[in-house]
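Asks: The amino acid sequence is not available; the structure is as follows:
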């Protein structure tokens, strides 16, 4: 087994930051001028410089990606999957910002800054660099930096002084580590600690990397809890299924099986909707939505249409009753969620977030709220709802006001 090496700090313990910064400036100036450099930059830095040069990033001004507005930032936060680990990340890295010298940042998988925390003084310094919420710190936007380079390399990285590609960042240091989604292995975003170059410390990178791994562990535990909840719902349904079947979450992780060889995960079709699909390793299957995932019935030819009954607008208690060939379950939505579901029932071809915002609030600009609410609904209703546009999925029949 190959050992995984620890992240490499930019500065070795005991090394003089000012002397090392002077060397880096000489290396940088030579590299930018196409001359022979007095030393070679670290591999992670030279690889990044090559990428950003190929991307055409200007070392004097960086890129020109616009900063997202407040509504766009809120939407990115809701979609990032990072909100669930924000509090422990902030708590575990408080010690690095308590002295007012550093800013703590969480960015999404595209390098967009979604959250910042720090003293007013250091945040003011970050503002002057354009290091604000909504700004892009991908390599293609601002060159070599801990956020963009961690995303591009897939590993924790510390960037110091003139290792930054854009000259205006040379008085800055940053350490960033990617946070991976344990369900897919893909990077959700980056946790980063940045500040003036004189604040560099070799242990900062290890601490940031440890906190990123703790965040991943928390996401893993939350995923296990959701699988346990799905397993509890699935048990009676599988008992009545009458044939081989599995209960899986929306990522294909298996919560329970009946009459099928045990497995940890299966590959779902890319765009799941209720109905008949060929599933790799299982063959012909019927996919039926259930709370938090799918019932996968192997080689069954029964009718797999799903019936959804919505309570009428004036009903004392709002309910969503979902029934199919393998049983039924009930969800009690909030009044707002019930409104959204009735709107989608009235528009079977689907509605955009803007159209729903107009219907609910009389304001097409309230799309962030709509997307967040529907995201919560889809987590509750499994595969019953589809997106782009928002609608009930194929194979779902909807009745409003039925008993």
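Replies: Looks like it came in fine. None of these values were measured; they are calculated from a predicted model.

Asks: Every contact and neighbour count from this point should use C-alpha atoms.
Replies: Noted.

Asks: Let me see the ranges of the helices in the stretch 51-200 of the chain.
Replies: Along the stretch 51-200 of the chain, the stretches classed as helices by DSSP state H, counting those that start in this stretch are 70-80, 86-92, 94-97, 120-128, 139-142, 146-153.

Asks: okay, now residue 17: neighbour count?
Replies: By the criterion of other Cα atoms under 10 Å, residue 17 has 20 neighbours.

Asks: Oh, that last question was meant for residue 343, not what I typed.
Replies: Counted with other Cα under 10 Å, the neighbours of residue 343 add up to 17.

Asks: list the buried ones in the longest helix seen in the chain?
Replies: Criterion DSSP state H: the longest helix present in the chain is helix 202-240. Across helix 202-240, burial judged by 16 or more other Cα atoms under 10 Å covers 202, 204-209, 211-220, 223, 226-227, 230-231, 233-235, 237-238.

Asks: Over to stretch 258-268?
Replies: Using 16+ other Cα under 10 Å as the test for burial, stretch 258-268 gives 258, 266, 268.

Asks: how long is it from one end to the other?
Replies: By Cα to Cα, to the nearest Å, the extent of stretch 258-268 from end to end equals 18 Å.

Asks: so how far is it from its chain's centroid?
Replies: Distance, stretch centre to chain centre, for stretch 258-268: 26 Å (Cα atoms, centre = their mean, to the nearest Å).

Asks: Check what contacts it and list those residues.
Replies: 238-239, 243-246, 251-254, 279-281 (Cα atoms under 8 Å, 6 or more residues apart in numbering).

Asks: and those residues, which of them are in strands?
Replies: 245-246, 254, 279 (DSSP state E).

Asks: ranking these by neighbours, who comes first?
Replies: Counting neighbours by other Cα under 10 Å, residue 246 leads those with 27 neighbours.

Asks: what about versus this one:
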């Protein structure tokens, strides 16, 4: 939590009185001129020092590029915060809307990915570039709750004249970090911002509480994922024999056979299916599983048992609303449920046996060949679980993989809610034959 209030900080009863604001501004002006003045709160004093060293111009209006909409969507999908946004909206968005403030959520690089709240404040926030796609780190925006919380790694309130940049001094904001409970890594910032008149002393405690609830939800989701991975891996481990383990995408253990359990297996940053050397295990064969990896130590009889890629893929689109893919490999068969978008993409790849470019796949899925960023992001997500059957440059199923598509009895039931051109053409073709 934040440190105790100094004499220049806003009092607990409400917004800072005029004389306190003036004292803050005098202290800030003294710092800008190189003179040492009575320090404000410790975290603000430290932030001013950092911002001065980084060369931020306090007179400059907020500006800078915004991320493109597709890049924002990609970053939303890449962060664990996306899964807990319903909780954050329930815990903070209604409060923000009712108090003429807005909820802002950034990633660990200070890039705003979501915001919600009072519409008039949302419009006003655009004047200071507090909008989706903008970066709010200290070197870019000066002292502010999002950027300062990123550095301090603690909940932070920045009110009125505590902001370093003049254009922000009519605002008040409170932010708290959200950490990944699996490894303690910072994954983003949750913030409440609004006009300085909306200051309330309890806002910081509320934001911190909701951030902790989000961490708890991420932990619960992780445990559920581990349990699902264990249910898939356990029968496979029983069949293959030898030393093997199943780990999630962060290397955390889900199941083990033939060796003592480990809490975590350090994974290479660019782990791919095939033979991989692990310092603690030696040469291993790695295969993807839904939500993780199967790691088989290549010693003795187990070496031959795990050789070879998956041999067969069945894309089952026969049940409306429940697309799945079945992958049969040397050690058994496993099933992965598919999102509607991933089902569309795999269907398009099944039709294009020779492969296709990102632009061609974008036309098949969106009818727009320029949406390559979204295509590449979705392919990257699919390859986390299907890397051994999917290839790229061009995008295609790997050679030697037998691909079968199970269609529904009625052509109209082929991914019935899809508007992807490749699916629409297939329905029309089947219906006219």
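Replies: All right, it came through fine. Everything numeric here is computed off the predicted structure, so don't read it as measured data.

Asks: coming back round to it: which of the buried residues of stretch 258-268 of structure 1 fall within strands?
Replies: Going by DSSP E, the strands hold residue 258 from the buried residues of stretch 258-268 of structure 1.

Asks: Compile the buried residues of stretch 258-268 of structure 1 into JSON lines and extend it with columns for distance to residue 28 of structure 1.
Replies: Shown next, in JSON lines, are the buried residues of stretch 258-268 of structure 1 (distance: Cα to Cα, whole Å):
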{"residue": "258", "distance to residue 28 of structure 1": "62"}
{"residue": "266", "distance to residue 28 of structure 1": "48"}
{"residue": "268", "distance to residue 28 of structure 1": "48"}
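
Asks: quick one: which of the buried residues of stretch 258-268 of structure 1 is nearest to residue 340 of structure 1?
Replies: Closest approach between the buried residues of stretch 258-268 of structure 1 and residue 340 of structure 1, by Cα to Cα: residue 268, at 27.3 Å.

Asks: mind checking how far that closest one is from residue 366 of structure 1?
Replies: Counting by Cα to Cα, the gap from residue 268 of structure 1 to residue 366 of structure 1 is 33 Å.

Asks: go on, residue 227 of structure 1?
Replies: 33 Å.

Asks: Residue 306 of structure 1 too?
Replies: 31 Å.

Asks: Same question for residue 262 of structure 1.
Replies: Note on residue 262 of structure 1: its distance to residue 366 of structure 1, by Cα to Cα, is 45 Å.

Asks: cool, and residue 19 of structure 1?
Replies: 53 Å.

Asks: Compare these two (neighbour count), which wins?
Replies: The residue with more neighbours, out of residue 19 of structure 1 and residue 366, is residue 366; 18 against 9, by other Cα under 10 Å.

Asks: Now do the contacts for that one.
Replies: By Cα under 8 Å, 6+ apart, the contact list for residue 366 of structure 1 reads 354, 357-358.

Asks: Find the centremost residue of structure 2, please.
Replies: Nearest to the geometric centre of structure 2 sits residue 79, at 0.8 Å (Cα atoms, centre = their mean).

Asks: wait, that residue sits on residue 106?
Replies: No - Residue 79 of structure 2 is beyond contact range of residue 106, at 10.1 Å (criterion: Cα atoms under 8 Å).

Asks: so how far is residue 158 of structure 1 from residue 33 of structure 1?
Replies: Counting by Cα to Cα, the separation of residue 33 of structure 1 from residue 158 of structure 1 is 24 Å.

Asks: which one of these two has more residues nearby?
Replies: The neighbour comparison of residue 33 of structure 1 against residue 158 (other Cα under 10 Å) goes to residue 158, with 32 against 10.

Asks: The more buried one is in contact with residue 164, isn't it?
Replies: No - Residue 158 of structure 1 lies out of contact with residue 164 (Cα under 8 Å); the separation is 10.2 Å.

Asks: just so I know, which of the helices of the stretch 51-200 of structure 1 lies nearest residue 296 of structure 1?
Replies: Closest approach to residue 296 of structure 1 among these is made by helix 70-80 (26.7 Å; Cα to Cα).

Asks: buried ones in the closest one?
Replies: Using 16+ other Cα under 10 Å as the test for burial, helix 70-80 of structure 1 gives 73-78, 80.

Asks: superposed on structure 2, where does that helix end up, distance-wise?
Replies: In the superposition with structure 2, the average deviation recorded for helix 70-80 of structure 1 is 2.6 Å (mean Cα distance after the TM-score superposition for structure 1).

Asks: can you list the residues that contact that helix?
Replies: Outside of helix 70-80 of structure 1, the residues within contact range by Cα under 8 Å, 6+ apart are 83, 108-109, 114, 133-134, 188-189, 368, 371-372.

Asks: Tell me which of the helices of the stretch 51-200 of structure 1 sits most buried.
Replies: helix 146-153 (a mean of 27; mean count of other Cα atoms under 10 Å).
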